[in-house]
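Visitor: Predicted model and sequence below, questions to follow.
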Amino acid sequence: MMLLVTSLLLTPVSQAARTDNQDQSELTRWVKTTIEQEIADYAQRQRWPDYEANIEINVPSAVTHLPACPTSFYISAADQQSLPVGYLRRQVECQTGDQPWKLNITVQVSLRLPVIVATTPIRRDTKLTATMVKTQTLTLSRAEAFATRPEQVLGQRTLRRVRSGQIISPLQLQPLWMVEEGESVMIIASKNGMAASMQGEALQNGVKGEQISVRNISSGKVIQAIVVERGKVETIF
């Protein structure tokens, strides 16, 4: 695992060398260090396993015409991309000296790490089971959501068809059903501070907070109720 170094969106970086003009190679090294820190910080939050990062920095040659920053310069994000993979934009700024300056640079990041992929074609609205997915080490070069642990996807349902070998994206999954069609549920009915419970049958799938149709077993009446937890719905008269 790469060493974690906490990074900030606006990171001060000391400049060791003192020349008349800004040194391009030195700036490139500092930018790479900042991106490495950003990736390590994100990896810890997401609990990634071991990974390898390849970082390519593109600093415009025009930087050599800028005056050397006498004290420090700052590196900040110039895009709205939270996942530090793929094409990134950063801005370097020198805020001191007689001629403060700003410079836009680009960064290309690719990651190699274990991710969750489909072992077989999976149809839309299918509940994922352990036999449908596996962990495979791949190289990622685009900012696409992925999962690194089976528990991040198991039990959830697909929103679209998934090809065999395709990376399972959490954004393409529906939250885990708290109530499933055809199963028995407890209906909680409340009115004026009083509550009663009865057995029912879910006629639709539902996530927490969603309204679904439920049949009252004793009366046979179909009512609308809100999913409140696993196997339990609530209706207000």
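Guide: That came in fine, so what should we check first? Numbers count the residues shown, from 1 in each chain.
Visitor: drop to CA atoms for contacts and neighbour counts, all remaining ones
Guide: Will do.
Visitor: Contact partners for Phe146?
Guide: Residues touching Phe146, when contacts are defined by CA atoms under 8 Å, 6 or more residues apart in numbering, comprise 115-116, 167-170.
Visitor: structure B:
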Amino acid sequence: MFGKTNDRAHRGLSAGFLTALGLLMAAFLAPGGAVAAPAGQSIEAIEQTVRDFLRAQGEKEPGEWDIRVHRLDRRLRLHACRTPLEAFAPHGRVELSGRTTVGVRCNDTKRWKLYVPVSIDRFMEVVVTRHPLSSGQRISAADLTMARKNTARLPYGYYERIEPVVGQAVRQPLAAGDVVRPATLAEPTLVQRGQELILVADTGSVQVSMSGVALENGARGERIRVRNTRSGRTVEGTVLDSHRVNVGTVSAPMAGR
């Protein structure tokens, strides 16, 4: 009789303990429970902050943008920021083309900061060739046209306008539709070896001119060797145009030799 009573008491205690444990777990797991785990920072909000930041930067530049924020690890646990998230350029500025990184920080009492990788495609009109161009050919406006390209895939540069390209020479052959890059162009040769030239020099108060002969080819801005026809002296000068070379400052007697 005594042992039977203890067995009932034991079963009653076990049932009560399990019931209490179940209630405690339900309270802990309940969304609105007083002991529910605190919510962390929304990953989606971080990613949207990055997109908004980049779109605002892109409004200052021409072109159309395709912004892809690399997916952050959903297991990331950050304090839920009670102030607006702030995006920033880690190195002072963000490259709005290709792969880059944007920083995001929380400025409330529990501060945190992280860096979000991003890929950006920028589509805009750039200068391309209308038809094949051969090496050494001088470019005219009729040789060029505009085409929409993804500049993220043009790491070696491009031109946004035709005007700066016109008049330059082709450094290497180009096919029809090729993007015109700075490296594919060269200033055209304006002065040919053996050509008669005007040598321009400053004497300090006036500019004097002398006749000369080019000893080598030269493009605008290049330094070449020239010979003063009257004195026979060889000097270096900078090509100004197709018939003038600036030989710098000389003394008045030297200019007249």
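Guide: Structure received. None of these values were measured; they are calculated from a predicted model.
Visitor: where does the TM-score land?
Guide: Once the chains are overlaid, their TM-score stands at 0.70 when taken by TM-score structural alignment, normalised by the length of the first structure; 208 aligned residues with a CA RMSD of 3.3 Å.
Visitor: thinking again about what came up before, which of the contacts of Phe146 of the first structure are conserved in the second structure?
Guide: Contacts from those that recur in the second structure, judged by both residues aligned by TM-score structural alignment, their matches' CA atoms under 8 Å, are 115-116, 167-170.
Visitor: where do the strands sit along the stretch 1-150 of the second structure?
Guide: 64-69, 86-88, 98-106, 112-129, 144-150 (DSSP state E, counting those that start in this stretch).
Visitor: could I get the ones you listed as JSON lines with mean neighbour count and distance to Ala214 of the second structure?
Guide: Output for the strands of the stretch 1-150 of the second structure, formatted as JSON lines (neighbours: other CA atoms under 10 Å; distance: least, CA to CA, whole Å):
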{"stretch": "strand 64-69", "mean neighbour count": "16", "distance to Ala214 of the second structure": "49"}
{"stretch": "strand 86-88", "mean neighbour count": "18", "distance to Ala214 of the second structure": "56"}
{"stretch": "strand 98-106", "mean neighbour count": "19", "distance to Ala214 of the second structure": "46"}
{"stretch": "strand 112-129", "mean neighbour count": "18", "distance to Ala214 of the second structure": "33"}
{"stretch": "strand 144-150", "mean neighbour count": "18", "distance to Ala214 of the second structure": "33"}
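Visitor: Could you save the ones you listed as CSV and add columns showing distance to Gly22 of the second structure?
Guide: Compiled in CSV, those are given as follows (distance: least, CA to CA, whole Å):
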stretch, distance to Gly22 of the second structure
strand 64-69, 43
strand 86-88, 43
strand 98-106, 38
strand 112-129, 37
strand 144-150, 60
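Visitor: wait, what's in contact with the residue nearest the centre of the first structure?
Guide: Here the mean C-alpha position of the first structure is nearest to the C-alpha of Ala145 (CA atoms, centre = their mean), at a distance of 5.7 Å. Applying CA under 8 Å, 6+ apart to Ala145 of the first structure gives the contacts 169-171.
Visitor: Output those in CSV; the columns should cover secondary structure, neighbour count and distance to Leu111 of the first structure.
Guide: Rendered in CSV, the data for those read as follows (DSSP: H, G, I helix; E, B strand; the rest coil; neighbours: other CA atoms under 10 Å; distance: CA to CA, whole Å):
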residue, secondary structure, neighbour count, distance to Leu111 of the first structure
Ser169, coil, 18, 16
Pro170, helix, 16, 18
Leu171, helix, 13, 19
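Visitor: Verify the stated contact: Glu52 of the first structure with Val109.
Guide: No. Under the criterion of CA atoms under 8 Å, Glu52 of the first structure makes no contact with Val109, lying 10.4 Å away.
Visitor: shared neighbours, the two?
Guide: Common neighbours of Glu52 of the first structure and Val109 (criterion: CA under 8 Å, 6+ apart): none identified.
Visitor: how close does Arg163 of the first structure get to Val133 of the first structure?
Guide: Arg163 of the first structure sits 11 Å away from Val133 of the first structure, taking CA to CA, to the nearest Å as the criterion.
Visitor: With Ile35 of the first structure instead?
Guide: Using CA to CA, we find Ile35 of the first structure at a distance of 31 Å from Val133 of the first structure.
Visitor: try Gly193 of the first structure
Guide: The gap separating Gly193 of the first structure from Val133 of the first structure is 47 Å, by CA to CA.
Visitor: go on, Arg124 of the first structure?
Guide: The separation that Arg124 of the first structure has from Val133 of the first structure, given CA to CA, amounts to 15 Å.
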